[in-house]
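Colleague: need coordinates for the following:
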Amino acid sequence: MSSMRIVLLTSLAMLAFAGNSLLCRLALTDTGIDAASFTTIRIVSGALVLVPVARWRNGAGAPAPDWPSAIALFAYAACFSFAYVSLSAGTGALLLFGAVQAAMIGYGLWRGESLAWRRIAGLACAFAGIVGLVLPGITAPPLQGAALMLAAGVAWGIFSIRGKGAGDPTAVMAGSFLRAAPLAAVLSIVTLHSATLDAMGVAYAIASGALTSGVGYVIWYTALRGLSVTSAAIVQLTVPMIAAAAGVILLNEPLTARLLIASAIILGGVALALTGKKT
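Modeller: Next up, the predicted model:
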């Protein structure tokens, strides 16, 4: 895969990931849909788009089963939705991809992928920004929402790692969404007493599942073929900046000093880490 194609696919995937944060936050704050229903509709919509495409590309057979990936996908989607009940788009994305980075880089180190000093310094800087964001204070995010988003990030990191070596990303994604759908349905049944729906909320959930999740994740899986685990973790830290800017512009979310400082530290760490080569 050419470097230009890797850059293009990675950029599109990052935009899709930021779009997920915006759609979820918009649905949960401006419409009547609840977090469990948003999760279920998102996963089912992704499956309805991806399964026919996977079967068309690979014949009539169903996508290969991969329950661990499906469980990781469901855990990510559920924690993501419930976290955005109380978090802003930018703060949630910062926490999410900080946890993603920790999971993916930890795995890379465990597998023997060594880091140059610039990457180590850059990663330390990025983590310092994440820690500074969640430290107690007037503008610190709610603890429950922060914990849920960190859990979502770990689950997404596991999901990305499992998909990195996949032969056909569409089949992997289709199988994961298909098998995560009944798990999401159980969540909706358990929380049925608090379920609420409206047309716009459902529309946002469908867009999140079919476009920014389903299509976006296929693009990301394809881009992962040309990225190391460490590089994949680092580049995802650009998503919070996109989500934060869009949240301020489109959702009228506050741009706090804490978020600005944390964003600057994290971006600086990303820039430094990207200049370091693997050893």
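Colleague: when you work out contacts or count neighbours from here on, use the C-alpha atoms and nothing else.
Modeller: OK.
Colleague: what is whichever strand or helix holds residue 133 packed up against?
Modeller: Using DSSP states H and E, residue 133 sits within helix 117-134. With contacts taken as 3 or more C-alpha pairs under 8 Å, 6 or more residues apart in numbering; DSSP states H and E, helix 117-134 sits against helix 89-110, helix 257-274.
Colleague: redo those helices as a markdown table? Include distance to residue 147 and mean neighbour count.
Modeller: Putting those into a markdown table (distance: least, C-alpha to C-alpha, whole Å; neighbours: other C-alpha atoms under 10 Å) gives the following:
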| stretch | distance to residue 147 | mean neighbour count |
| --- | --- | --- |
| helix 89-110 | 9 | 24 |
| helix 257-274 | 17 | 20 |
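Colleague: which one of those lies closest to residue 246?
Modeller: In terms of C-alpha to C-alpha, the element of those nearest to residue 246 is helix 89-110, at 8.2 Å.
Colleague: follow-up on the earlier one: need the residues that contact the helix holding residue 133.
Modeller: Contact with helix 117-134 is made by 94-95, 98, 140-141, 146, 258-259, 261-277, as judged by C-alpha atoms under 8 Å, 6 or more residues apart in numbering.
Colleague: what sits against residue 163?
Modeller: Residue 163 touches 69, 169, 172, 221, counting by C-alpha under 8 Å, 6+ apart.
Colleague: now the helices for the stretch 101-250 of the chain?
Modeller: Applying DSSP state H, counting those that start in this stretch to the stretch 101-250 of the chain gives helices spanning 117-134, 143-164, 169-190, 199-207, 216-224, 229-235, 239-251.
Colleague: what is the end-to-end distance of stretch 161-178?
Modeller: 19 Å (C-alpha to C-alpha, to the nearest Å).
Colleague: excluding its backbone neighbours, what's nearest residue 19?
Modeller: Nearest non-adjacent residue to residue 19, counting by C-alpha to C-alpha, 6 or more residues apart in numbering: residue 212, 6.2 Å away.
Colleague: now name the helix or strand holding the most far-flung residue of the chain relative to its centre.
Modeller: No residue in the chain has its C-alpha farther from the mean C-alpha position than residue 60, which lies at 30.2 Å (C-alpha atoms, centre = their mean). Residue 60 belongs to no helix or strand when assigned by DSSP H and E.
Colleague: contact partners for residue 265?
Modeller: Per C-alpha under 8 Å, 6+ apart, neighbours of residue 265: 125-126, 128-129.
Colleague: what's the closest of the helices of the stretch 101-250 of the chain to residue 21?
Modeller: In terms of C-alpha to C-alpha, the element of the helices of the stretch 101-250 of the chain nearest to residue 21 is helix 239-251, at 6.7 Å.
Colleague: before we go on, could you also do this sequence so I can check it against the first one:
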Amino acid sequence: MHKNPVKIIASTVFALFAFAANSVLCRLALGENAIDAASFTTIRLLSGITILFLLITLTRKADQQETKIKPKGSWLAAIMLFIYAVAFSFGYISLDTGTGALILFGAVQITMIISNVISGNKLHFSEWLGLALAFTGFVYLIIPSLTTPSLVGFVLMSISGVAWALYTLLGRKSKDALSDTAYNFLRTSPLILALLVFGLNNADISTMGVILAVLSGAIASGIGYYVWYIALAGLSVTQAAVVQLFVPIIAALGGVVFTSEVITLRLIESSGLVLGGILMVILGRYYFVQLALRKVSNKN
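Modeller: This next block holds a predicted model:
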């Protein structure tokens, strides 16, 4: 049960930077018109399929029989993965890197919180307050002004976040993360083909665009998601949720460095509300669980 702390920390840091890198790479490709959104998504997913099955081949050559009985994902998870990837790409056409990441990961966390409520888990007052703060941050972000993201971009990235949250929830019972992830990617193939057909007339591909899409799919998505599962083996649910809140900040800084974007006051303020609200929800739940455990312990 003892986990290597260095391995867990290194895996966590790599995964967080990989998540942020997806935002930077996508914005860099689409913001510079190096590739169209449909082609970027297609190449990204195909690259993810390639690298994941390469990982399976390299890590399981000596375990062929066991591999045959491993779970292989689900169609519902694959559909959620595809919706996430498509909405992500088209959303970033009109969003800055940091803004897009904020909307995405804010939507992910809020969706998972609402899912818990629907499942019958009651929220404490502090958790409701945190949820209200997070929604206030979203509303403030889209109030009409010069620094507000487009409504279409906001909606698409929110859809992407909801889809990723559902994909995550579907994979919570996975007994073989690598196998499930690889086959979920593979199951997007028919949807990739449909996207390719519908987007063929508007295809606009450059060498740089292809390189950015491959890096996003193979490294930031394929390997990034796999390494994240390694990190989760040594992180509590609370720790895993909290550390992801750093992704929008990393992405925003990446946007400044690599795409010459400016961090606006509105983005900083809305980030504080959204991330602070979500942090309040997560830590509020953890605090009251620990408080309840102490009361039970004292009675005994």
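Colleague: so after superposing, what's the score?
Modeller: Superposed pair, TM-score by TM-score structural alignment, normalised by the length of structure 1: 0.90. Supporting alignment: 278 aligned residues with a C-alpha RMSD of 2.4 Å.
Colleague: before we move on, back to that, make CSV out of the helices of the stretch 101-250 of structure 1 and add distance to residue 81 of structure 1.
Modeller: What follows is these, written out as CSV (distance: least, C-alpha to C-alpha, whole Å):
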stretch, distance to residue 81 of structure 1
helix 117-134, 19
helix 143-164, 9
helix 169-190, 12
helix 199-207, 10
helix 216-224, 17
helix 229-235, 22
helix 239-251, 15
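Colleague: can you tell me the closest non-neighbouring residue to the equivalent of residue 269 of structure 2 over in structure 1?
Modeller: In structure 1, the residue paired with residue 269 of structure 2 according to TM-score structural alignment is residue 261. Leaving aside its chain neighbours, residue 261 of structure 1 sits nearest to residue 129 (7.7 Å; criterion: C-alpha to C-alpha, 6+ apart).
Colleague: map the residue nearest to residue 19 of structure 1 onto structure 2.
Modeller: Checking TM-score structural alignment: residue 212 of structure 1 goes with residue 220.
Colleague: count of neighbours near the residue nearest to residue 256 of structure 1 when sequence neighbours are not counted?
Modeller: Distances taken as C-alpha to C-alpha, 6+ apart put residue 139 closest to residue 256 of structure 1, at 7.5 Å, once the chain neighbours are dropped. By the criterion of other C-alpha atoms under 10 Å, residue 139 of structure 1 has 13 neighbours.
Colleague: now which residue in structure 2 aligns to residue 139 of structure 1?
Modeller: That one, residue 139 of structure 1, aligns with residue 147 by TM-score structural alignment.
Colleague: circling back: select only the buried ones of the contacts of residue 265 of structure 1 in ChimeraX?
Modeller: To isolate the buried members of those in ChimeraX, using 16 or more other C-alpha atoms under 10 Å:
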select :125,126,129
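Colleague: ok, so of the contacts of residue 265 of structure 1, who is nearest residue 154 of structure 1?
Modeller: So of the contacts of residue 265 of structure 1, ranked by how close each gets to residue 154 of structure 1 (C-alpha to C-alpha), first place is residue 126, at 16.3 Å.
Colleague: check the gap between residue 66 of structure 1 and residue 72 of structure 1 for me.
Modeller: For residue 66 of structure 1, the distance to residue 72 of structure 1 equals 10 Å [C-alpha to C-alpha].
Colleague: settle it for me: which of the two has more neighbours?
Modeller: Neighbours per residue (other C-alpha under 10 Å) separate residue 66 of structure 1 from residue 72, with residue 72 holding more: 21 against 15.
Colleague: dump the residue contacts of the residue nearest to the more buried one when sequence neighbours are not counted.
Modeller: Nearest residue to residue 72 of structure 1 in three dimensions, chain neighbours excluded: residue 155, at 5.1 Å (C-alpha to C-alpha, 6+ apart). Residues in contact with residue 155 of structure 1 (C-alpha under 8 Å, 6+ apart) are 72-73, 75-76, 100.
Colleague: cool, and residue 110 of structure 1?
Modeller: Applying C-alpha under 8 Å, 6+ apart, no residues qualify as near residue 110 of structure 1.
Colleague: any figure for the gap between the corresponding residue of structure 2 for it and residue 112 of structure 2?
Modeller: Applying TM-score structural alignment, one finds that residue 110 of structure 1 aligns to residue 118 in structure 2. Distance of residue 118 of structure 2 to residue 112 of structure 2, given as C-alpha to C-alpha: 10 Å.
Colleague: and the helices of the stretch 101-250 of structure 1: which comes nearest residue 53 of structure 1?
Modeller: Closest among the helices of the stretch 101-250 of structure 1, using C-alpha to C-alpha: helix 169-190, at 7.5 Å.
Colleague: what's the angle between that closest one and helix 216-224?
Modeller: Angle between the axes of helix 169-190 of structure 1 and helix 216-224 is 140 degrees (criterion: axes from the mean of the first three to the mean of the last three C-alpha atoms, to 10 degrees).
Colleague: give me the residues contacting helix 169-190 of structure 1.
Modeller: 36-37, 39-40, 43-44, 46-47, 50-51, 53-55, 58, 62-67, 69-71, 73-74, 78, 163, 166, 195, 214, 217-218, 221-222.
Colleague: helices - which of those land there?
Modeller: Cross-referencing the contacts of helix 169-190 of structure 1 against helices under DSSP state H gives 36-37, 39-40, 43-44, 46-47, 50-51, 53-55, 58, 67, 69-71, 73-74, 78, 163, 217-218, 221-222.
Colleague: now do the longest helix anywhere in structure 1: which elements does it pack against?
Modeller: Among the segments of structure 1 that qualify as a helix by DSSP H, the longest is helix 3-30. Helices and strands touching helix 3-30 of structure 1, by 3+ C-alpha pairs under 8 Å, 6+ apart, are helix 89-110, helix 199-207, helix 216-224, helix 239-251.
Colleague: ok, average deviation of the third one from structure 2?
Modeller: Think helix 216-224 of structure 1. Aligned to structure 2 and superposed, helix 216-224 of structure 1 gives a mean residue distance of 2.5 Å (mean C-alpha distance after the TM-score superposition for structure 1).
Colleague: rewinding a little: which one of the helices of the stretch 101-250 of structure 1 lies closest to residue 23 of structure 1?
Modeller: Per C-alpha to C-alpha, nearest to residue 23 of structure 1 of the helices of the stretch 101-250 of structure 1: helix 199-207, 5.8 Å.
Colleague: and the contacts of the closest one?
Modeller: With contacts defined as C-alpha under 8 Å, 6+ apart, helix 199-207 of structure 1 is touched by 23-24, 26-28, 31-33, 38-39, 41-42, 45-46.
Colleague: and these, which is closest to residue 16 of structure 1?
Modeller: Residue 16 of structure 1 lies nearest to residue 23 out of those, by C-alpha to C-alpha, at 10.3 Å.
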